[in-house]
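Enquirer: turn this into a structure:
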Amino acid sequence: LFESQHEDENDVQTIAYKCEVVPHAQYKKQISDAAKKGETLKANIFFLAGFYDPTAKTITFYQGVS
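Expert: The predicted structure follows:
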């Protein structure tokens, strides 16, 4: 997912599920920890990959994300 200054209004009825957004390093650690236990990561966990500027239409990836 990308951080952005974009704002949006969504009716609460359109939100079906809750998710968790974590920094990339934490996401990688959670994957590693789950793999050590023979498990997989839950489908509702995502990482913050960078910043999106909707005005300039540019994406800047955070360090360590490729």
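
Enquirer: can we go C-alpha only for contacts and neighbour counts from here?
Expert: Fine.

Enquirer: find the residue closest to residue 50 in space, skipping its chain neighbours.
Expert: Nearest non-adjacent residue to residue 50, counting by CA to CA, 6 or more residues apart in numbering: residue 61, 4.1 Å away.

Enquirer: and residue 53, how far from residue 23?
Expert: 19 Å (CA to CA, to the nearest Å).

Enquirer: do residue 29 as well
Expert: Distance from residue 29 to residue 23, by CA to CA: 10 Å.

Enquirer: one more sequence to fold, the one below, so I can look at both together:
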Amino acid sequence: MGSVLVVGSGVAGIQASLDLAGFGHRVILVEREQELGGNLRNLSELFITGQNASDLLSSLLSELERKKNI
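Expert: Next comes the predicted model:
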């Protein structure tokens, strides 16, 4: 599989990276800020689901760390 560049590490960027890595692509995830997470870092909970934003971010970051091709 080829390589894919994902720009931005908000929820969409992280999820896109995970999905693409799951399909076997080598993913390069870039972020201009010091930390991953985008605007999710500024939220306490998600509006529609009521899910704790920091719990979601922790879960997504853990998944990123487990993927060897990101």
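
Enquirer: overlay them and tell me the TM-score.
Expert: Comparison of the two superposed chains (TM-score structural alignment, normalised by the length of the first structure) gives a TM-score of 0.32, and 37 aligned residues with a CA RMSD of 3.6 Å.

Enquirer: can you give me the neighbour number for the residue nearest to residue 50 of the first structure?
Expert: 14 (other CA atoms under 10 Å).

Enquirer: was I right to think it contacts residue 47?
Expert: No - look at residue 61 of the first structure against residue 47 with CA atoms under 8 Å: they stay out of range, at 11.7 Å.

Enquirer: ok, longest helix in the second structure?
Expert: helix 53-66 (DSSP state H).

Enquirer: and that one, which residues are buried?
Expert: By neighbour count on 16 or more other CA atoms under 10 Å, the buried set for helix 53-66 of the second structure is 53, 54, 56, 57, 60, 64.

Enquirer: who does that helix touch, helix- and strand-wise?
Expert: Identification of packing neighbours for helix 53-66 of the second structure by 3 or more CA pairs under 8 Å, 6 or more residues apart in numbering; DSSP states H and E yields helix 11-22.
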